[in-house]
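K.L.:
For reference, the sequence and a predicted model appear below.
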Amino acid sequence: MGWNSWNRFRCRINEKLIRKQADALVSTGLSKLGYVYVNVDDCWQASRDSDGNIIEDFKAFPSGIKALSDYVHSKGLKFGLYSSAGTQTCEGRPGGLNHELQDARKYSEWKIDYFKYDNCMHEGRGDKTATKSRYGALRDALNATGRPINYALCSWGEVNVWEFGKELGNSWRTTLDIQDSWKSILSIINQNENLHKYAAPGGFNDMDMLEVGNGRMTQEEYRTHFSVWAALKSPLLLGHDLTKTTRKTLEIIGNKRVIAINQDPLGRSAILRIKYRNVFVWVGELVDGDRVLLVMNGGHKTVEVSIDMAIFAVSEKDVRESETYLLETKDLWENNEGTSVATWRNSIVAGRIPYHSVKMYRVSRKNGKFPSLQKAGRILEDIPITVVEYFSFVGYCSSFHRAVLILLPMGTTAGLLLSFAHHPDRTIDLPEEAKIESNQKYVTIQQAYELLKDDKYRREYDQFGSFYTPSPNKSSDTRAYGSAKWDWSVQDPGTRELD
């Protein structure tokens, strides 16, 4: 746990900035929660001397890296650096390939505690054998110094690095770089779907640094981002400007109960047991025998979810026994003290989950022990999950969709102008992604117009700001991993609360 400079600052780093970030880790109280690493990413290097020794960028770091390391340590924190297992770093600074021994000695002299090794400019040495050789060379060099250094492999998930990562380092990146967007978060979650078995004390799947607090996602999306990273035991490295940490950001990254899940001594990643439509359900083992239960709504509509207690089962015998479970279930996000959650008819009632949001629970069994999940995969197909989906044409609720609701009641002119601007004939020359987005807006406008031109719906909207509408998907559907139900439901615009 700690902080890394890359997500927020990229190459715009210097000695003064890093010192301020270290100060902020302490002044915000984050260091007391376990965020202790201050990691300087790319762009601290300048060149190599005639003997091949690495030289720091003294324009940006006039006191030198050793002085910066000493300052960070004086705050009771730990210090980390970065390079690439290639001839250059990703930003064109000197890389570490073929300089492992002399670099490791220098890092030890500087008293670093963490080292991130990237994958750029490896001169075609990207197959499994060559990757093991490149990363193994620095592992051996760091070990030879005798200094304990957390070694983080950043090979972007290439050549299934998780299969051998523990032989080389303490963590391994499983994907390409994260972005401050829901699309990126969901992509990383999907790519880590079946990697739980590779995470254990001493070596963990690294889903990349955190984007919480950088401002391009909603509060709910950041909470989901943090929750999944915590449950899957990814390193929690903050990536925002710590000097501008807001109360809302602290509410997420400072949640002690969620941090405890991530730092649980057992070190086992939660397992994805249900992936049904846009609902994901993970269960993870904790050292005291408890379970973490994480339910994510990855779709664009609010849902209500209840999950059969057999979610904790592994065998048919366990499924039958689950009918007798007496559970204590605490909501880890409702408040910092934890709130009991209802169980009903042998199910845990997660309740209403806004789009892109989560419910996260710590579950204790009061009449025995849960079965071990070590041989568990996804849940059996006949274990039910009930999903009630709330229809809303503003389900993914950007400011644009709200504008549609505001403008259309004013009259048809505004609606026609909006419709004309996003008509498919007007967007034919746009890039594919922009074209899809514009077409979605066009459909939204048409839906809004058709509903609001009805006098009954318009009166309800004028009076209440919303209206009841039949779902176009009213049906009952049972497929693998559960059952889903759609019913008449009230429009729910969800939430969009920027940090």
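P.N.:
Yep, it's here.

K.L.:
Every contact and neighbour count from this point should use C-alpha atoms.
P.N.:
OK.

K.L.:
Buried residues of the helix or strand encompassing residue 457, list them for me.
P.N.:
Residue 457 belongs to helix 455-464 when elements are defined using DSSP states H and E. Of the residues in helix 455-464, 457-458, 461 count as buried by neighbour count, 16 or more other C-alpha atoms under 10 Å.

K.L.:
okay if I get the residues you listed as CSV plus distance to residue 211?
P.N.:
Formatted as CSV, the buried residues of helix 455-464 follow (distance: C-alpha to C-alpha, whole Å):
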residue, distance to residue 211
457, 40
458, 40
461, 37
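
K.L.:
Looking at these, which one is closest to residue 47?
P.N.:
residue 461 (64.8 Å; C-alpha to C-alpha).

K.L.:
second one coming, line it up with the first:
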Amino acid sequence: MTCQLSKLRKAVLFFSALLLAAPASAALGRDSLALTPPMGFMTWNKYKDDISEQLIRRIADRMVSAGYAKAGYKYIFIDDGWQGGRDKRNNIIPDPVKFPSGMKALADYVHSKGLLLGIYSDAARLTCAGYTGSYGFEKQDARTFAEWGIDYLKYDYCHAPSDSAVAHQRYRKMGDALQDSGRKIALGVCEWGQLNPERWARQAGGSLWRVSYDVRDMWKDIVGQGGMGILDIIDITEPLYKYAGPGHWLDMDMLIVGLDGKGGPSSDLGGGGCTYTEYQTQMSMWCMFASPLAMSHDLLNENEATRRILLNKEMIAINQDALGEAARRVDFPGVCRVYLRRLSGNRLALAVMNPSDKPQGIRLPLSVIGKAQKYAFRDVWEHKTTLRHKIWQGDLQPHETKVFTVTAR
């Protein structure tokens, strides 16, 4: 009898372990929805809630004609402000004035261009801008999004309890609903990093999660208003590198490249604009950390300096590298920072950043890279290759970042 009870206990423990592991395994299985960081255009910083189906169609056309789709920018992310409430059956509906043809027709048009469509909601009754959220209607809304042909959901956390366990629960509920919706829809966890989503967002079904509050169009917060500049977000992301990988990414928020301080939400809290050296650093470090790349500038009226940064194929290739590792900072004396990212094909990506307000010179011994006697350095921004022995040295302007792909010779 004792032996039988022992066997029974073992069986119960075994099957209990299976039951406990199943949800986590199911969640981790969603990693395949974003094997590389998603790339696209997000509406919020430029348009806020002044959006329409005509605008989204124009953006889709522009992304194809201007070469962004070919470069890898496949998503159009519709942010807050598309909602028109709920119908008599509590189905969420788009604003009939902004989207008179409905979301299904719009998704069909976007898909016809070879692009993907993302949409926005919130884990509360109301969104950040005060529109209809999805709390309490997760399964219903997930089915609706699937019927429309949506490919991605940015799920915000305004008006929700500031408790990590509750956040995990609410995101898990939507993650499960998306998985059961009948369509593959990636989930972007937009909790802003305050409740340590790196510890639970992947298990909740997230393909990516925000690491900070909203980015502002500035280098760093110098007025103490709590805004997140480029350098502020880099500082927050640095220690989190180990949490990134294929299908689960550190979301550093939108690219502000080309916004030029021209208003919109990114201009709040001191966001008066950046230099193009600073914009280039944002692109460099977002790619080094394998962050999703969501453009947010005036795509329909852009300049060549913006296009040069956003369409740099070599920089994008680092971001999209199949190995999926995020850069780690190398312990190195001096003002300049050194970052390394392992790439496929036995290569490395090396970034050297000057965060200071003064020009800086640096002499970098190649021993920080490895033990080879000679390396080929491919300057990703200058598109030039040179051979280096024992040391790399260079001068960096304030807030400049140089990026190289490095191969042992």
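P.N.:
Structure's in. What do you need? It should be emphasised that the depicted structure is a prediction, and the values quoted were computed from it without experimental measurement.

K.L.:
what TM-score do we get after superposing?
P.N.:
Superposed pair, TM-score by TM-score structural alignment, normalised by the length of the second structure: 0.83. Supporting alignment: 350 aligned residues with a C-alpha RMSD of 1.3 Å.

K.L.:
re earlier: and the helix holding residue 457 of the first structure, which stretch of the second structure?
P.N.:
Per TM-score structural alignment, helix 455-464 of the first structure has no counterpart in the second structure.

K.L.:
Packing partners of that helix?
P.N.:
Other elements packing on helix 455-464 of the first structure under the criterion 3 or more C-alpha pairs under 8 Å, 6 or more residues apart in numbering; DSSP states H and E are helix 432-452.

K.L.:
now the helices for the stretch 1-150 of the second structure?
P.N.:
Secondary structure of the stretch 1-150 of the second structure by DSSP state H, counting those that start in this stretch: the helices cover 2-28, 44-47, 53-65, 68-71, 103-112, 138-148.

K.L.:
Out of the ones you listed, which one sits most buried?
P.N.:
helix 44-47 (a mean of 22; mean count of other C-alpha atoms under 10 Å).

K.L.:
residues in the first structure aligned with it?
P.N.:
Going by TM-score structural alignment: helix 44-47 of the second structure matches residues 6-9.

K.L.:
with the second structure superposed, average distance for the matching stretch?
P.N.:
Here the mean offset of stretch 6-9 of the first structure against the second structure after fitting is 1.0 Å, by mean C-alpha distance after the TM-score superposition for the first structure.

K.L.:
Quick one: map residue 119 of the first structure onto the second structure.
P.N.:
By TM-score structural alignment, residue 119 of the first structure lines up with residue 157.

K.L.:
what's the nearest residue to residue 138 of the second structure if we skip its chain neighbours?
P.N.:
residue 174 (5.4 Å; C-alpha to C-alpha, 6 or more residues apart in numbering).

K.L.:
if you count residues, which strand in the first structure comes out on top?
P.N.:
Of all segments of type strand in the first structure, defined using DSSP state E, the longest is strand 357-365.

K.L.:
quick one: contacts of that one?
P.N.:
220-221, 223-224, 227, 289-298, 325-333, 350, 353 (C-alpha atoms under 8 Å, 6 or more residues apart in numbering).

K.L.:
Onto which residues of the second structure does it map?
P.N.:
Aligned by TM-score structural alignment, strand 357-365 of the first structure falls on residues 400-408 of the second structure.

K.L.:
Then stretch 51-67 of the first structure?
P.N.:
The aligned range for stretch 51-67 of the first structure is 89-105, by TM-score structural alignment.

K.L.:
Identify all contacting residues around the matching stretch.
P.N.:
Counting by C-alpha under 8 Å, 6+ apart, 51-53, 82-87, 132, 140-141, 144, 147-149 sit against stretch 89-105 of the second structure.

K.L.:
got the residue ranges for the helices in the stretch 201-350 of the second structure?
P.N.:
230-237, 276-288, 304-310, 313-319.

K.L.:
Quick check: buried residues in the match of strand 357-365 of the first structure?
P.N.:
Quick answer for stretch 400-408 of the second structure (16+ other C-alpha under 10 Å): 400-408.

K.L.:
What's residue 140 of the first structure aligned with over in the second structure?
P.N.:
Match for residue 140 of the first structure (TM-score structural alignment): residue 176.
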